[in-house]
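A.B. asks: Sequence and computational prediction follow.
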Amino acid sequence: MNYGSSDRILAELRAWIADAPPGAQLPSTRALTAQHAVSPVTVQKALRALASQGLVESRPGVGTFVRSLRTVRPHDYGWQTAALRAPAHPLPSPAAALRTTGNDVIALHSGYPDRELLPERLVHSALVRAARSDAAVSRPPSAGLPELQSWFAGELGAAMPAELSAPTARDVVILPGSQIGLGSLFRSVVGAGRTLLVESPTYWGATLAAAQVGVDLVPIPSGPHGPDPDELDRAFAETGARAFYAQPTFANPTGAHWSPEHAGAVLEIVRSHGAFLIEDDWAHDFAIDADPVPLAALDDSGHVIYLRSLTKSVSPAIRVAALIARGPVKDRILADLQAQIMYVGGTLQAAALDVVSQPGWRTHLRGLRQQLAARRDLLVDAVTQHLPSAHLEAVPRGGLNLWLRLPDDTDLPRLAAACEARGVLIATGDDWFPAEPTGRYVRLNYAGPNPGAFTGAVQIIGDCLTG
């Protein structure tokens, strides 16, 4: 009975509201109950339905009123244009690699490994222990937890020859991820309006950090074996640059891995010009066919500033990285970081330290190497069979990606849109060039979800490329 009565009251009240002016008060619940010979519950149900439809509004202790309709008008934010003025250093748009996706697409665009490649059990346990520890309620030192500093220093020191002095915990600064470290390095070591040499192509996040700081980039051509030493030497001489940013181990996006001889030649050039080499060792934990030896392990004179992150290999939810620098430059960098972040949360630091200190961490890395190898080879085979017009200069010996050159007449935006329409996301290569691209490239991530779909995804890319 109540349902039918409620619908009848609702219809009559809608008709009444249609003829009433905004702000008119509806009859009271008591009056409606008496008028329609129903219970107060039935009347209240009808009023709640009207309120959910935006027709009335209730004012407690006063009554129910016909809701005033607001006039839709465009917002005028034009005044902000005059207040903000043009940006001093326009920032590039975020790379497509940052896009999040649903489960109905094949994601070859991302720069992160799938969660099944993470030490998930270790991470969950570490976070629980960290939350129960003093780290959850204590302010850590500005440079980081001493135990975590020692771990990073020990990792680098273990790769150094006996005749060189290993870094100590005092040389380490803990960061909330490597991206903020890049910005701080470029600001404090290079400086706004000054020149930074970078590989080309290079990590798009470094290009973004440089633009944010106002650093001028000079690209150095770099291939599957690293940058051209002669071009690097000439660029230092011509620009007087203070620093060179590079990824000697499984570079993003190319997968390049410098040989010991090449690394030694580059380091000698940097030393001869009295400059710094900023080494981004982001893929240290993603080795497949080669054991990574950081270039910083060849230097104890302070020319190499070393950056290593755990964000991708431990968990994207634990944004912890470290910067190792020797001499006065470390103090300058730390001062810049303190002005921005003061310190990194102790809970995250404690959790990161817990994960990498467990015996299961080394076991996980050994298994990860095998899983990455299988995924890489699966994607390489798919490209070879179904994308014959693509050129893979070198099969990466580590990292997460394949770097493919496509025909020079490829319309990359059209290709990406066509692939996405068929459920495949790819990262076009233009984002990784600090200047004009030297060709048409795509970066495909073999560490993403659903490797069983790699072959079908590459077939779709091939169809879209030739279609």
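C.D. replies: Thanks, I have it.
A.B. asks: When you work out contacts or count neighbours from here on, use the C-alpha atoms and nothing else.
C.D. replies: Will do.
A.B. asks: buried residues in stretch 193-208?
C.D. replies: 194-208 (16 or more other CA atoms under 10 Å).
A.B. asks: for those, which one is nearest Leu117?
C.D. replies: Comparing the buried residues of stretch 193-208 against Leu117 with CA to CA places Tyr203 closest, at 22.0 Å.
A.B. asks: Okay, and Val355 sits in which element?
C.D. replies: helix 346-357 (DSSP states H and E).
A.B. asks: Against which helices or strands is that helix packed?
C.D. replies: helix 120-132, helix 146-157 (3 or more CA pairs under 8 Å, 6 or more residues apart in numbering; DSSP states H and E).
A.B. asks: then this one, side by side with the first:
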Amino acid sequence: MNDSSSSRIEAGLRNWIATAAPGARLPSTRELVARHQASPVTVQHALRMLTARGLIESRPGVGTFVRAVRTVRTADYGWQTAALRSFPARVDSLSTALRSASNDVIALHAGYPDRELLPERLVRSALARAARTDAALARPPAAGLPELQTWFANELGAVTPAGITPPTPSDAIVLPGSQSGLSSVFRALVGVGQPLLMESPTYWGAILAARQAGALVVPVPGGPAGPDPGQLERAFRETAARVFYAQPNYANPTGAQWPTALHEQVLQVVREHGAFLVEDDWAHDFGITSAPTPVAAHDDAGHVVYLRSLTKSVSPAIRVAAVIARGPARERLLADRGAESMYVSGLLQAAALDVVTQPAWHSHLRGLRQQLGTRRDLLVAALREHAPQAELGVVPAGGLNLWVRLPDGTDVHQLAYDCEKAGLIIAPGTEWFPAEPTGSFVRLNYAGPSPAAFPAGARLLGRALANGPGR
């Protein structure tokens, strides 16, 4: 088939269709072959393209006709208002962190690492190998591939100190991403109308998952070194909550990492109240100047429900994570996962396991640490030089983001709008507060594309702050 001939025939027919009446019959294939001196295959390809564009329709045994233009009636979905009734929880629009951005803007808003920070060769090879195995066709166990369960358990067990019983592979449940896991945890362990303590500010996706689960979110202030154990104890006592959600390592959005001494203090509070700590270790692979130390490594009584994701560090296309839980909590979570998705794609599980068990995976992580450090330092220096109005409370020891405080009274949404008009996309910090924001903040991602544009982005931010209302 000659593509240029097919395109020529298609263009000629489109011109003819533009002047033909709806329902007009097209010349037969034999006539078109003779007219354009092309093969029947080439003519048929042109006709298929016109059909796909909705310009013509074929009636078997009759012929091909110009498609009649149908008047589209405006749909009325008002009946759904009564059918759905009031939603039990407020649902915000799509987070800024999930927005796509064109190549002609400076994007500091994203929640994922840029493609050049991913182990692309490992991922492509792993997917190809997995496609040639039974994983491409077989249904995996509900809790996950045993080998992948073992890997997740061993990762946590490797940092478990002596005297603490490490997790077993059967404690791990493989998930289609940690976001799905958070939804299960909040449904299974908190429930509708029950209080859920959350470090504030915190991950917007966790806030959304909690609201969708119908939980009553109670914020617990978190600082550069984590929450105050006294305030956490007070929140447990006053609310009778049984679950506390937190990110002890490189928290999103603040980048905070709990000091080791705080681990035991928080665990003690949780134990005293017979409660759970939901530890979201989303940034485990993104340490820069420190190593992540999971709180779960110090617990063998089932108080810590531990989430570990590979989605951001391996590939956004391989949504694989795991939750490690013990006792009845684990059984309740497995039941929820069965109702939600039955099982996680065996193909994706096999590919993820292939990537993280290759010797090159550890080499990749060492290189990633250096690349993230370079990007972080570049953005920090650019902000200090070009946007001195933006206050950086802490330079994070890992993670993907900077949490920047703006002058009091700054309208962060107007600022984001002004920046975007100038060619810079930032994420307003309001999305990361479970309740009212405690100040004006923006989150800036240093793992996104085009780090060479960081100074230009900082200049645009500084200019927008200088020209903002009241400045």
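C.D. replies: That came in fine, so what should we check first? Computed from a predicted structure; not experimentally measured.
A.B. asks: re earlier: which stretch among the helices and strands packed on helix 346-357 of structure 1 approaches Asp381 of structure 1 most closely?
C.D. replies: Going by CA to CA, the one of those nearest Asp381 of structure 1 is helix 120-132, 29.1 Å.
A.B. asks: And the contacts of the closest one?
C.D. replies: 136, 314-315, 347-348, 350-352, 354-355, 358, 360-361 (CA atoms under 8 Å, 6 or more residues apart in numbering).
A.B. asks: what distance separates that helix from the centre of its chain?
C.D. replies: Helix 120-132 of structure 1 sits 22 Å away from the centroid of its parent chain (CA atoms, centre = their mean, to the nearest Å).
A.B. asks: before we move on, what about stretch 345-353 of structure 2?
C.D. replies: Per CA atoms, centre = their mean, the centroid offset for stretch 345-353 of structure 2 relative to its chain is 18 Å.
A.B. asks: Pull out the buried positions in it.
C.D. replies: Ser345, Gly346, Leu347, Leu348, Gln349, Ala350, Ala351, Ala352, Leu353.
A.B. asks: How about stretch 262-270 of structure 2?
C.D. replies: Leu262, His263, Val266, Leu267, Val269, Val270.
A.B. asks: ok, so of those residues, who is nearest His386 of structure 2?
C.D. replies: Using CA to CA, these come closest to His386 of structure 2 at Leu262, 35.8 Å.
A.B. asks: aligned partner of that closest one in structure 1?
C.D. replies: Under the alignment (TM-score structural alignment), Leu262 of structure 2 maps onto His262 of structure 1.
A.B. asks: what sits against its match?
C.D. replies: Counted by CA under 8 Å, 6+ apart, His262 of structure 1 has contacts His225, Gly226.
A.B. asks: before we move on, what SS does it have?
C.D. replies: helix (DSSP: H, G, I helix; E, B strand; the rest coil).
A.B. asks: With the one 5 residues further on instead?
C.D. replies: Using three-state DSSP, the secondary structure recorded for Leu267 of structure 1 is helix.
A.B. asks: ditto for Phe454 of structure 1
C.D. replies: Per three-state DSSP, Phe454 of structure 1 ends up helix.
A.B. asks: Neighbours of the closest residue to it other than its chain neighbours, how many?
C.D. replies: Leaving out its chain neighbours, the residue that sits closest to Phe454 of structure 1 by CA to CA, 6 or more residues apart in numbering is Leu379, at 6.1 Å. Residues contacting Leu379 of structure 1 under the criterion other CA atoms under 10 Å number 24.
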